[in-house]
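Trainee: generate a structure from the sequence data that follows.
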Amino acid sequence: MARWKFRRQHPIDRYVVDFVTLDGKLIVEVDGVTHAEPSEVAKDKARSEVLETCGFLVVRVSNTDVYDNLEGVLEMIESTLPSD
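Mentor: The predicted model follows:
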């Protein structure tokens, strides 16, 4: 993944995303436990739809996965990025 430059807290449209690689057109959102609430799930879905209309793929990972399974998160991100 060394060839991909990720930006943190980057504005796209009306949102500030957690992490993005502009070249890879991939947004990684890291969600805490509050994102499991039905109202937050709906907001996240609407947010993802807007970001996807901007040409990005949005993937969501939990804080727990980042802390407990960082290697798996990185593998998922790497497999999601274009391989060209």
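
Trainee: C-alpha from now on. contacts and neighbour counts both.
Mentor: Fine.

Trainee: could you look up the SS state of the residue nearest the centre of the chain?
Mentor: Within the chain, one residue has its C-alpha closest to the average C-alpha position: by C-alpha atoms, centre = their mean, that is residue 28, at 1.5 Å. Reduced to three states with DSSP: H, G, I helix; E, B strand; the rest coil, the structure at residue 28 is strand.

Trainee: could you also give me the structure for this second sequence? I'd like to compare it with the first:
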Amino acid sequence: MSLPETLLWRELRKRPGGYKFRRQHPAGEFVLDFYCTRARLDIEIDGWVHESTQRAERDGQRSAFLRSQGIATTRIPAKRVLEDLDAVITRLVVICDERIDKVMMPLHQPAAGPPPRSGEES
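Mentor: Take a look at the predicted model:
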């Protein structure tokens, strides 16, 4: 792991916000830098390599595949991890909380009673 990944992993192992993270988690043909199963969140630490056009295309394909599996991706510049690790951890917990809230929301609202019978008005 790179230095930013090592520093981040040291903090993620402490289960910030009560979330458990894995590192080097397989997903299809990809290996995710870090992954939170409960929030279905992929965390990628991007260094200068990710600035190339070819790499950006590959990253886009990867994100699209993960989205199709219900997994969100957040990309964090390696420089940001080195500059303000506490802020990165705080933001990751917020993202996980938001994802959990979305997952826990019902897809529909419960009906206010049985539907009207045929020929009756509601």
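
Trainee: TM-score for these two?
Mentor: For these two chains in superposition, a TM-score of 0.91 is obtained (TM-score structural alignment, normalised by the length of structure 1); 84 aligned residues with a C-alpha RMSD of 1.3 Å.

Trainee: ok, the aligned residue in structure 2 for the residue nearest to the centre of structure 1 to residue 3 of structure 2 distance?
Mentor: In structure 2, the residue paired with residue 28 of structure 1 according to TM-score structural alignment is residue 43. According to C-alpha to C-alpha, to the nearest Å, residue 43 of structure 2 stands 15 Å off from residue 3 of structure 2.

Trainee: got a list of what the match of residue 28 of structure 1 touches?
Mentor: With contact taken as C-alpha atoms under 8 Å, 6 or more residues apart in numbering, residue 43 of structure 2 is in contact with 32-35, 73-76.

Trainee: just the residues you listed now: which is nearest residue 85 of structure 2?
Mentor: Of all those, residue 85 of structure 2 sits closest to residue 76, with 10.7 Å by C-alpha to C-alpha.

Trainee: gap between the aligned partner of that closest one in structure 1 and residue 32 of structure 1?
Mentor: Residue correspondence, TM-score structural alignment: residue 76 of structure 2 in this structure matches residue 61 in structure 1. Residue 61 of structure 1 is 9 Å from residue 32 of structure 1, where distance means C-alpha to C-alpha.

Trainee: those two - which one has more neighbours?
Mentor: Comparing residue 61 of structure 1 with residue 32 by other C-alpha atoms under 10 Å, the one with more neighbours is residue 61, at 15 against 11.
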